[in-house]
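Student: coords below, sequence missing:
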């Protein structure tokens, strides 16, 4: 079966969001309302912020404004990899903040454990699987990086397993695998939509008001701050922005964040025989080590969710439903899938979808305030926000002066620093497209980073999903 046939007839809908158990939407904001804390965005960042605010100060009156549906954007479209890393991987953290990496890893582990404890405390069935992640080398040049990452992880308290080609293929059988690094402790797999819906239920249980289909169209810097929607206004003493890739209410933030489209697919459920042909007994999440990488995992009903390999930026930062439909991307993903798992020839994909990711030049979130400290924001999670958004929520609440602030967080250079801004258009589009092509070329040329990528490395900037 060729790639086109494998995706023919697939439903263009995120697998996770097509669940018939998806909650009915909450009413939109109509008229006027007021609160102590307004949270803009009903994805992970906003929901964690609302939940943590009520846990830190139960007396707070908290309201959430979501432009579409809870978890309907990136939070319901990702691969469901919940990582302990706050820095988009230990290597990125070591390159940027070597002096505080041990502290960042400690805080990341505490945050990761707190997420698991939250699911238990509120009875959230997010299909949590503490299976870890298997990083695989599919080209010889990637093996050295796996070894370096293993050594760095050991230095900071982790216990990954560096694996030969034979060992990794005994875990998951693919002729493309030349080696692997299994992190059994720092990643869990979740159903991303169920996580968002469960967090929303937990928020409501503590008295948080959630308004869906209420996109914020304006922000007035009165005292209190006033947020305008299509049909109402919300006055708030403090505001937390968790809008991800969507245009931020603070214009100055647009220099630092760009929306990047990522694409994914889900197969039909695998039969017992097909599962047996793969091995995959430990059900790890998997990611290869290419610059334009793939990520994939098994679902609770034994489908394979398969995504990545590209990061598409549209001129001017355009976002729209039509940009999620990119047939060439799905066919390319299907070809790569069949190369990775030729024993699954004939398997069909039931779902294809796209989603927009907020990325910044340092690959992990940055934070800040506006309006004399009455507004805080966290942006730029770059595809690893399933876990890190909880940490970012606490940072925003610290910046807003809520109780139980952790002094260790406030001292972090990662919290205080900002990423290098993207250039304005048309240079922005040109630089991003040049970077994307250079990354693809490096993958084809045994990892050799050409002049452009080496220049970006010197300045500590990059681009990805």
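Tutor: Sure thing, it's come through. The structure displayed is predicted, hence computed values, not measured ones.

Student: CA only for contacts and neighbour counts going forward, please
Tutor: Noted.

Student: contacting residues for residue 429?
Tutor: Taking Cα atoms under 8 Å, 6 or more residues apart in numbering, we find residue 429 in contact with 313-316.

Student: buried sites along the helix ranked longest in the chain?
Tutor: Ranked by residue count under DSSP state H, the longest helix found in the chain is helix 101-122. Residues of helix 101-122 classed as buried: 101-102, 104-109, 111-112, 115, 119 (neighbour count, 16 or more other Cα atoms under 10 Å).

Student: And stretch 278-286, by the same measure?
Tutor: Those would be 278, 280, 283-286, for stretch 278-286 by 16+ other Cα under 10 Å.

Student: how many neighbours does residue 11 have?
Tutor: 16 (other Cα atoms under 10 Å).

Student: go on, residue 441?
Tutor: Residue 441: 17 neighbours (other Cα under 10 Å).

Student: host element of it?
Tutor: helix 427-444 (DSSP states H and E).

Student: Just after that helix, pick out the following helix or strand.
Tutor: Counting by DSSP H and E, what follows helix 427-444 is helix 451-459.

Student: Mind giving me the packing neighbours of that following helix?
Tutor: Applying 3 or more Cα pairs under 8 Å, 6 or more residues apart in numbering; DSSP states H and E, we find helix 451-459 packed against helix 427-444.

Student: want to compare, so here's the second one:
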């Protein structure tokens, strides 16, 4: 049976309610396999599905320490966005040609996932209604101009500027003073997508063991993975653990920072949303460093999230990530400011997700300590719902040792850059976070931020926005 006794984030508990068969299979004995994937979220599932598509005879096992999708995959904001707004930082890291390719790949991912859901009857409330990037104060205006110019130069610009009135109308809020729309984006019920991928993977013959944590990995040949009740002997391993990677592989401890993204959702209020202009599933994201993001669901709920709140000391996955949000007051303030007409609407639920923010704001992939039989990917930085599809392409290519655009992508370079050690890192993160809050508060009130706050905020800006989780 599913273990429902502990806290489950809203999307995930909704998804489990819809499953007719809720038996959970855990590993109880030793097994042998060709490929063992550790982590049953989006990255692990897409990798398994891609491997099976290419080599149907491959024996593939996925293990997850909880239920598939119970980590970041089942609790994010469900905003399927692309990397187009990160073009400038990708160009710096990987060069122009590769940056253009990654923008195109990330847009293709959105449509590939939508098609996959249709073909496989995954009802994940996926709505291909695009995204609207807005400014909610004067200081944010013009934030998109530079990157759009560069995208246009390479003919990969899917964005168009909308008239002021249209932005406010379609975003359902008078707070927006500028907006750019791209059709290459969607919203999705993230846990239904994860559980749907699990079902498809099992139907393809992939074996999935839930409530089966990896306790140890021995890199001798054959590689063996120890779980509480059975060992797995395998030729290849894919580590798709995301934020949980840091608990077992300290070598990545300084390459990512665990930071919370906090979300709240209303009861269904379809008529009110309709009257406000929120008529479809487009996602709306503002231009602050710690972004606000929101979207409606097809049953008429409104979900609002905000990035960059709780920074984990020493990258520990703490209880904070598995309970209602401790920032509900902050969420409420933002919600009331954006939607004054909905002040009376209570939140049906709040929750938190751990986002593994890399130094570049982009994920990185590679071989563990140079061992070609053990590959990994992490660091989606809160922008992974569509990008994990790319992760699946990259990791499956690495497992099959193919030389192709995926295995030779700029992202396959291991971690780029590192954060300072503790306690400097945490103190620094707090200083920067609080400076950003003061700066954005001043800007919201039409005032000029303090010089020091602006300088400190640049540290976060260098890695791009603290995206959705």
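Tutor: Done, it's in. Keep in mind that this is a model prediction, so the values were computed, not measured.

Student: Give me the TM-score for this pair.
Tutor: Once superposed, chain against chain, the TM-score is 0.90 (TM-score structural alignment, normalised by the length of the first structure); 448 aligned residues with a Cα RMSD of 2.3 Å.

Student: the inter-axis angle of the helix holding residue 441 of the first structure versus helix 451-459?
Tutor: Here the directions of helix 427-444 of the first structure and helix 451-459 differ by 110 degrees (axes from the mean of the first three to the mean of the last three Cα atoms, to 10 degrees).

Student: Nearest to residue 332 of the first structure among the buried residues of helix 101-122 of the first structure?
Tutor: The closest of the buried residues of helix 101-122 of the first structure to residue 332 of the first structure turns out to be residue 112 (Cα to Cα; 33.5 Å).

Student: quick one: whichever residue in the second structure pairs up with that closest one and residue 83 of the second structure, what's the gap?
Tutor: Using TM-score structural alignment to pair residues, one finds that residue 112 of the first structure aligns to residue 110 in the second structure. Distance, residue 110 of the second structure to residue 83 of the second structure, using Cα to Cα, to the nearest Å: 11 Å.

Student: What's the local residue count around the equivalent of residue 408 of the second structure over in the first structure?
Tutor: Counting by TM-score structural alignment, residue 408 of the second structure corresponds to residue 411 in the first structure. By the criterion of other Cα under 10 Å, residue 411 of the first structure has 11 neighbours.

Student: same deal with residue 129 of the second structure?
Tutor: Neighbour number of residue 129 of the second structure under other Cα under 10 Å is 17.

Student: Read off where the helix holding residue 441 of the first structure ends up in the second structure.
Tutor: With TM-score structural alignment as the criterion, helix 427-444 of the first structure aligns to 424-441.

Student: now residue 148 of the second structure, nearest residue through space, not along the chain?
Tutor: residue 157 (6.5 Å; Cα to Cα, 6 or more residues apart in numbering).

Student: Same list, the contacts of residue 429 of the first structure, but as TSV with secondary structure and distance to residue 91 of the first structure please.
Tutor: Listed next are the contacts of residue 429 of the first structure as TSV, based on DSSP: H, G, I helix; E, B strand; the rest coil; distance: Cα to Cα, whole Å:
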residue	secondary structure	distance to residue 91 of the first structure
313	coil	25
314	coil	28
315	helix	30
316	helix	31
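
Student: from these, which would you call buried?
Tutor: Applying 16+ other Cα under 10 Å to these flags residue 313 as buried.

Student: just the contacts of residue 429 of the first structure now: which is nearest residue 126 of the first structure?
Tutor: Once Cα to Cα is applied, the member of these that ends up nearest residue 126 of the first structure is residue 313, at 30.5 Å.

Student: which residues touch the closest one?
Tutor: 258-261, 429, 432-433.

Student: With residue 385 of the first structure instead?
Tutor: Residue 385 of the first structure touches 44, 82, counting by Cα under 8 Å, 6+ apart.

Student: tell me, what residue is most central in the second structure?
Tutor: residue 384 (3.3 Å; Cα atoms, centre = their mean).

Student: tell me the secondary structure for it?
Tutor: coil (DSSP: H, G, I helix; E, B strand; the rest coil).

Student: Just tell me what it corresponds to in the first structure.
Tutor: With TM-score structural alignment as the criterion, residue 384 of the second structure matches residue 385.
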